[in-house]
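Chemist: this one's structure only:
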């Protein structure tokens, strides 16, 4: 299977020939690759909330396609009625996940599109919304590719004859989390497109407790792309870094504050602290849509607290904790900007001071 066949097989969010919103149910991976259609607002909301579709860019694409799909079902005789129904859908979808800024970015962009064409017929507006959602998806592919090309340049500098490049990543910021290439995995996929062999790289995937996105998704992706892949428990990262096997770390993120603090899947901050100790470059791969210039620091980023059964029951045949025990289950942590070597966007690699670097990108 070549790299394009690989992508065709596991694209996470797309529309079928009838315009139906179609996703891979990521909760079933790696055991089963099952695609499902999402037709109602409730199905789309549930898919985002329950992580059937996940990853900040993929959530944004799903939300854009989802609101276009559900808005097309609205019966309205005039623009005012249609706008009211649309805004109700927007608020409903926005309530599904609080942290991923791409969700709100995509919904706001769809609202802007609606309002900029209010003089047109309702049926025409519906078609325009579908086109804008498709633009968001195509732009995400280009953005991921841009991140990958910049990350690949870093990998080329590390390539030495006869020695594989040791790469570590956390959670899943891959094809499943975006419209195609991923963010943190994009450098590896671009390496394959540019003549690297899978054996030229050795990617170490943190399992990423408690939802195991690294074990279930990233390890699944990379191994299917024939990249040498090793899975390790999250608390083994320090030993692995100390061994000298890790040359570089790529992670994704769900939101970047103006000062460069980055919210990503829980465990990322600890990984960055260890990398700093061992002097290993730590890069956050972030589309510019993920950079929130209205959020001053990571302290201002809302952190989703998820259900306790993800820690106590999920993935186990029997409960693995005492009954009635309190559980703390934040979905994300915030990596301080001082721990980040660089933030790779599609427009360039930003370094400290991050706010100035972001401004140079026009953010």
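Modeler: Thanks, I have the structure now. Owing to the predicted nature of the structure, the values given are computational and were not obtained by experimental measurement.
Chemist: Going by C-alpha atoms from here, please, whenever you check contacts or count neighbours.
Modeler: OK.
Chemist: Geometric centre of this protein: which residue is closest?
Modeler: residue 55 (2.9 Å; Cα atoms, centre = their mean).
Chemist: Skipping its backbone neighbours, what lies nearest it in space?
Modeler: Closest residue to residue 55 apart from its sequence neighbours, by Cα to Cα, 6 or more residues apart in numbering: residue 177 at 4.0 Å.
Chemist: Okay, the one you found and residue 44: tell me how far apart.
Modeler: 16 Å (Cα to Cα, to the nearest Å).
Chemist: ok, which stretches of the stretch 201-350 of the chain are strands?
Modeler: Using DSSP state E, counting those that start in this stretch, the strands assigned to the stretch 201-350 of the chain run over residues 201-206, 228-232, 248-251, 255-257, 262-265, 282-285, 291-292, 332-335, 342-345, 348-350.
Chemist: second one coming, line it up with the first:
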């Protein structure tokens, strides 16, 4: 695997006494960095989508705890503030729980920094492993469709679903790549296409509403997505629009793959029915790039995640292995 070509972006960078984040709201027009110098700034960056993607959110939050410790701030309030930044992605809670466990051993800021760095390094290693495992499932000459952004921008590097695509392209099994635009923040259009173009991977952007038509054409053999939380029975919460892709894929005989690190698996959540779905400001739907495009007086409903039932998923890929036809029994064999 040529990681020099396919793994060059690092959107979350620790600089010793501050956290440097690539502002993903401005891509691809501007590559601008934000410096977070305390836990409050990290919380705001997570809430405002400066940093997004479940693994990257968890990594950033871990560094937010380090900043609080460096500044001798009370750590319990900092943990609570960071935890409340976004409710759906379990990686945020997982990373903060891991930092809390380290705090309970009496470690100082230096010890917490080692833990945060371990979280970041382990995510990168997991992504590269998942890339290998997921790509091995894909037959030669395949076309794939992905949704939202699951690449280096959303993780410590390489990516989850986009990591599988990178590995599949490098291995020669993936010949065609399509990315849905992902309204309303257009992470697919702005971020996934940005990463694919930087890597020199030929890809085509499609409107979200063109996905079923694309599948019917026979151009796609796999839909490959990430996850923000995977329940004990295999139900998966991911970016809004994922559920309808899974339904269309099953109807057209297209396989559906979820790629996420084990930190995304929440065995304490029995099913997707009990996952809290984040609702964001309706203004995000009523405007484009900050400019209102819908008539005044119109209202909107803006859930940013949905849940895909395990029955519509052909494979869940984690660094621990591949779970085909996931259900509660299969999940417990791997995650206990």
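Modeler: Yep, it's here. Small disclaimer: the values here were computed from a predicted structure and weren't measured.
Chemist: Show me what the residue nearest to residue 55 of the first structure aligns to in the second structure.
Modeler: If you follow residue 177 of the first structure across to the second structure using TM-score structural alignment, you land on residue 154.
Chemist: That match touches residue 56, doesn't it?
Modeler: Yes: in terms of Cα atoms under 8 Å, residue 154 of the second structure counts as a neighbour of residue 56; the distance is 5.2 Å.
Chemist: what about these two, which has more around it?
Modeler: When neighbours are counted by other Cα atoms under 10 Å, residue 154 comes out ahead of the other of residue 154 of the second structure and residue 56, with 27 against 24.
Chemist: which residues of the first structure fall in helices?
Modeler: Along the first structure, the stretches classed as helices by DSSP state H are 3-10, 41-49, 56-71, 79-94, 101-115, 122-158, 186-193, 213, 219-224, 237-242, 268-278, 309-312, 354-360.
Chemist: right, so those: which one is the most enclosed?
Modeler: Ranked by mean neighbour count under mean count of other Cα atoms under 10 Å, the helices of the first structure are led by helix 56-71, which reaches a mean of 28.
Chemist: Give the aligned range of it in the second structure.
Modeler: Structural correspondence for helix 56-71 of the first structure: residues 54-69 of the second structure, per TM-score structural alignment.
Chemist: how big's the offset between that stretch and the first structure?
Modeler: Once the two are superposed, stretch 54-69 of the second structure sits an average of 0.9 Å from its aligned residues in the first structure (mean Cα distance after the TM-score superposition for the first structure).
Chemist: same question, stretch 126-135 of the second structure
Modeler: Averaged out, stretch 126-135 of the second structure is 0.9 Å away (mean Cα distance after the TM-score superposition for the first structure).
Chemist: In the first structure, what stretch matches that stretch?
Modeler: Going by TM-score structural alignment: stretch 126-135 of the second structure matches residues 143-152.
Chemist: before we move on, what about stretch 22-33 of the second structure?
Modeler: By TM-score structural alignment, stretch 22-33 of the second structure lines up with residues 24-35 in the first structure.
Chemist: Residue 314 of the second structure matches what in the first structure?
Modeler: Per TM-score structural alignment, residue 314 of the second structure is aligned with residue 341.
Chemist: Would you agree residue 221 of the second structure is in contact with residue 255?
Modeler: Yes: contact criterion Cα under 8 Å: residue 221 of the second structure and residue 255 qualify, at 6.2 Å.
Chemist: sorry, back to before: can you tell me what sits against the match of stretch 126-135 of the second structure?
Modeler: Residues outside stretch 143-152 of the first structure that contact it (Cα atoms under 8 Å, 6 or more residues apart in numbering) are 178, 180-191, 285-287, 344-349.
Chemist: returning to that earlier point: make CSV out of the strands of the stretch 201-350 of the first structure and add distance to residue 149 of the first structure.
Modeler: Output for the strands of the stretch 201-350 of the first structure, formatted as CSV (distance: least, Cα to Cα, whole Å):
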stretch, distance to residue 149 of the first structure
strand 201-206, 16
strand 228-232, 20
strand 248-251, 13
strand 255-257, 21
strand 262-265, 21
strand 282-285, 12
strand 291-292, 19
strand 332-335, 24
strand 342-345, 10
strand 348-350, 10
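Chemist: Those strands: which one's closest to residue 126 of the first structure?
Modeler: Residue 126 of the first structure lies closest to strand 291-292 among the strands of the stretch 201-350 of the first structure, at 28.7 Å (Cα to Cα).
Chemist: on contacts alone, who are the packing partners of the closest one?
Modeler: strand 255-257 (3 or more Cα pairs under 8 Å, 6 or more residues apart in numbering; DSSP states H and E).
Chemist: Which stretch of the second structure lines up against the strand it packs on?
Modeler: Counting by TM-score structural alignment, strand 255-257 of the first structure corresponds to residues 229-231.
Chemist: That stretch vs the first structure, average offset?
Modeler: So stretch 229-231 of the second structure averages 0.7 Å relative to the first structure (mean Cα distance after the TM-score superposition for the first structure).
Chemist: contacts for that stretch?
Modeler: Stretch 229-231 of the second structure has contacts (Cα under 8 Å, 6+ apart) with 88-91, 236-238, 264-272.
Chemist: and the residues you listed, which are buried?
Modeler: With neighbours counted by 16 or more other Cα atoms under 10 Å, the contacts of stretch 229-231 of the second structure contain buried members at 88-91, 236-238, 264-267, 269-272.
Chemist: per the alignment, residue 228 of the first structure corresponds to what in the second structure?
Modeler: By TM-score structural alignment, residue 228 of the first structure lines up with residue 202.
Chemist: From residue 332 of the second structure, how far out is that match?
Modeler: 38 Å.
Chemist: can you check residue 230 of the second structure too?
Modeler: Applying Cα to Cα to residue 230 of the second structure and residue 332 of the second structure gives a distance of 12 Å.
Chemist: what does residue 284 of the second structure give?
Modeler: Taking Cα to Cα, one finds residue 284 of the second structure at 38 Å from residue 332 of the second structure.
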